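Engineer: Make a model of this:
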Amino acid sequence: MNKINLAEISTRAPEGMEKKTVKAVTQEILGELDGLQNLLFAEHKHAILVVLQGMDASGKDGLIRKVLGNMNPQGVNVRGFKAPTEDEKDHDFLWRIHRFAPAKGMIHVFNRSHYEDILVQRVHKWIDDETAMKRMQAINDFERLLTEHNNTTILKFYLHISEEEQKERLKERRKDPQKMWKYNKNDTTEAKLWKDYMKMYEEAIEHCNDVKWQIVPSDQNWYKEYLIAQTLRDTLRSFNMEYPTL
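Structural biologist: Model (predicted):
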């Protein structure tokens, strides 16, 4: 993959797209997704892993609720990865991740993921570049293992918001009573490291792209939800699934 510059990629919907129209189409897609997910579970031949990465306030939680919330909870599992525990630190960095890879018939969603170990840890200089490159190769091998040996389709989304939009959303967390629970005093500190995070995201996308990344404009939640719902729907359609017979 050629080097990318995230600053040159739009964070907004193309001109001419109408919010009302796009939201109506999204609702139709979500209705279809419910049936397709049930078919995935019944046929039991494929697995899907959705990887969501993005800066604080890029809308990962809302996306999960809006796009995946209508599906049968028996067939969808959401896992968030925060700072590793002491037990997890005693293992290789992928140990805690592999345990939550999806079984056939399942859709698993990683709200943050194994990529934190080459993003946060590099920004804060907890690992050096040599270690980071080794981890990137391990990630490529891990994703290849899932795709080649368990028929897992991995959908990797980088939720691409602008620095200005992030600032506005972080302000909302301090003012909106329904969003105050999301506020973390470290948010402001991490936001100041924007340029460092962008550099590390660019390198992660460049070096871990055997399974292709999708950069999703995310300043407008309705457009982000539409793109990801559409991608998930089209992926499930491509399996040409059938219900098992007697």
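Engineer: Please count neighbours and contacts with C-alpha atoms only from this point.
Structural biologist: Fine.
Engineer: hey, where'd the helices end up in this protein?
Structural biologist: 19-43, 60-63, 86-89, 95-98, 120-123, 129-149, 163-175, 186-191, 194-207, 221-238 (DSSP state H).
Engineer: Grab the most central residue of this protein for me.
Structural biologist: Centroid-nearest residue in the chain: L52, 1.0 Å away (criterion: Cα atoms, centre = their mean).
Engineer: Tell me if I'm right that it and E116 touch.
Structural biologist: No: with contact defined as Cα atoms under 8 Å, L52 does not reach E116; the gap is 10.9 Å.
Engineer: What is the neighbour count of Y158?
Structural biologist: Y158 has 20 neighbouring residues, counting by other Cα atoms under 10 Å.
Engineer: And for E88?
Structural biologist: 14.
Engineer: quick one, what contacts it?
Structural biologist: 95-96 (Cα atoms under 8 Å, 6 or more residues apart in numbering).
Engineer: Look up how far K82 lies from it.
Structural biologist: 11 Å (Cα to Cα, to the nearest Å).
Engineer: Alongside the first, I'd like the structure of this one:
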Amino acid sequence: MAHSSWLDAFLVEPGATIDLEALDPRDRSRFPDEESARAGIEADAKAIDDLQDRLYAEGRRSLLVVLQGTDTSGKDGTIRHVFGATGPLGVHVHPFGPPSREELAHDFLWRIHRACPARGTIGIFNRSHYEDVLVGRVRGLAPPEVIEQRYAQINDFERLLVESGTVVLKFMLNISKAEQGKRLQGRLDDPAKHWKFNEGDLADRALWDEYREAYRIMLERCSTAHAPWRVIPADRKWARNAAIAAIVRATLEAMDPRYPETTLDASSIVIR
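Structural biologist: This next block holds a predicted model:
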């Protein structure tokens, strides 16, 4: 399958009405089998490394990858498998937890803008500014009228990034409640994974329906022509990784970064 065919995969069309329950978290329709999908991940990861090297050398544009999803949806695993082969010089991962006291003293996008990728680099957000319309909405961390303002503010912020040379890829990792339950139980059953378990995850799980509604609103309000959302089936880890790897590769190929031309005459230089 040509990688260009992945550019429109799992897109949320701007202005579309979203029914998250109609989107199958176990969808594997784009993959003939798990074995070929895993081989595709490996090939795409190597290609991403090469493309990132060219992006870094070019030094004119950047790529921002936003990973948003509920607990256990696989943000860390996605980063590990899709970008594990990429040289660390030009890739930066930023996990976003609750804002610090200093961050709360500024507008909600202040800490986000500081973490955006510089020209020539790939930035990966593990959670993001969308926490402020997800957790913020469900937990009532800001007045409703403030939450309402944030959707347009986010769209304007992302337009600024795009117009400044940053391509924005946004992935919602769509996991089912049943699969999340299995993964949380797996953390409890394995002592080596107890450190991953947080009782706060259960509090959020109890608000599953409220979070799904917050995600629906987020997708409908913030999937734009300049920075559309993609809803990735995340119940099958290999399918999730394969889809995102293929989309990232296709996006970088479409950007077509080039090594800069130089006037260096290498044949005239002798290394002694």
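Engineer: that older thread, what about the helices of the first structure, which gets the closest to V109 of the first structure?
Structural biologist: The closest of these to V109 of the first structure is helix 60-63. By Cα to Cα, the value is 10.4 Å.
Engineer: Return the set of buried residues in the closest one.
Structural biologist: 60, 63 (16 or more other Cα atoms under 10 Å).
Engineer: mean distance, it to its aligned residues in the second structure?
Structural biologist: Following the fit onto the second structure, the mean deviation recorded for helix 60-63 of the first structure is 0.7 Å by mean Cα distance after the TM-score superposition for the first structure.
Engineer: what span of the second structure lines up against that helix?
Structural biologist: Here helix 60-63 of the first structure aligns to the second structure at residues 75-78, judged by TM-score structural alignment.
Engineer: Same question for stretch 174-182 of the first structure.
Structural biologist: Against the second structure, stretch 174-182 of the first structure falls on residues 188-196 (TM-score structural alignment).
Engineer: One more: stretch 130-140 of the first structure?
Structural biologist: Counting by TM-score structural alignment, stretch 130-140 of the first structure corresponds to 145-155 in the second structure.
Engineer: what sits up against the matching stretch?
Structural biologist: 129, 132-133, 136-137, 218, 221-222, 224.
Engineer: likewise stretch 171-179 of the first structure?
Structural biologist: Contacts for stretch 171-179 of the first structure (Cα under 8 Å, 6+ apart): 180-183.
Engineer: swap in stretch 57-75 of the first structure?
Structural biologist: Under Cα under 8 Å, 6+ apart, the answer for stretch 57-75 of the first structure is 30, 33-34, 37-38, 41, 52-54, 76, 105-107, 111, 159-161, 166, 169-170, 218-219, 221, 224-225, 228-229.
Engineer: how near is the residue nearest to the centre of the first structure to N240 of the first structure?
Structural biologist: 25 Å.
Engineer: Ok, I48 of the first structure next?
Structural biologist: I48 of the first structure is 15 Å from N240 of the first structure, by Cα to Cα.
Engineer: Settle it for me: which of those two has more neighbours?
Structural biologist: I48 (26 against 8).
Engineer: so what corresponds to that one in the second structure?
Structural biologist: By TM-score structural alignment, I48 of the first structure lines up with L63.
Engineer: so that match touches V162, yeah?
Structural biologist: No: applying Cα under 8 Å, one finds L63 of the second structure not in contact with V162, separated by 9.4 Å.
Engineer: shared neighbours, these two?
Structural biologist: V168.
Engineer: quick one on the thing from earlier: which of the residues in the match of stretch 174-182 of the first structure are buried?
Structural biologist: Buried, per 16+ other Cα under 10 Å, within stretch 188-196 of the second structure: nothing.
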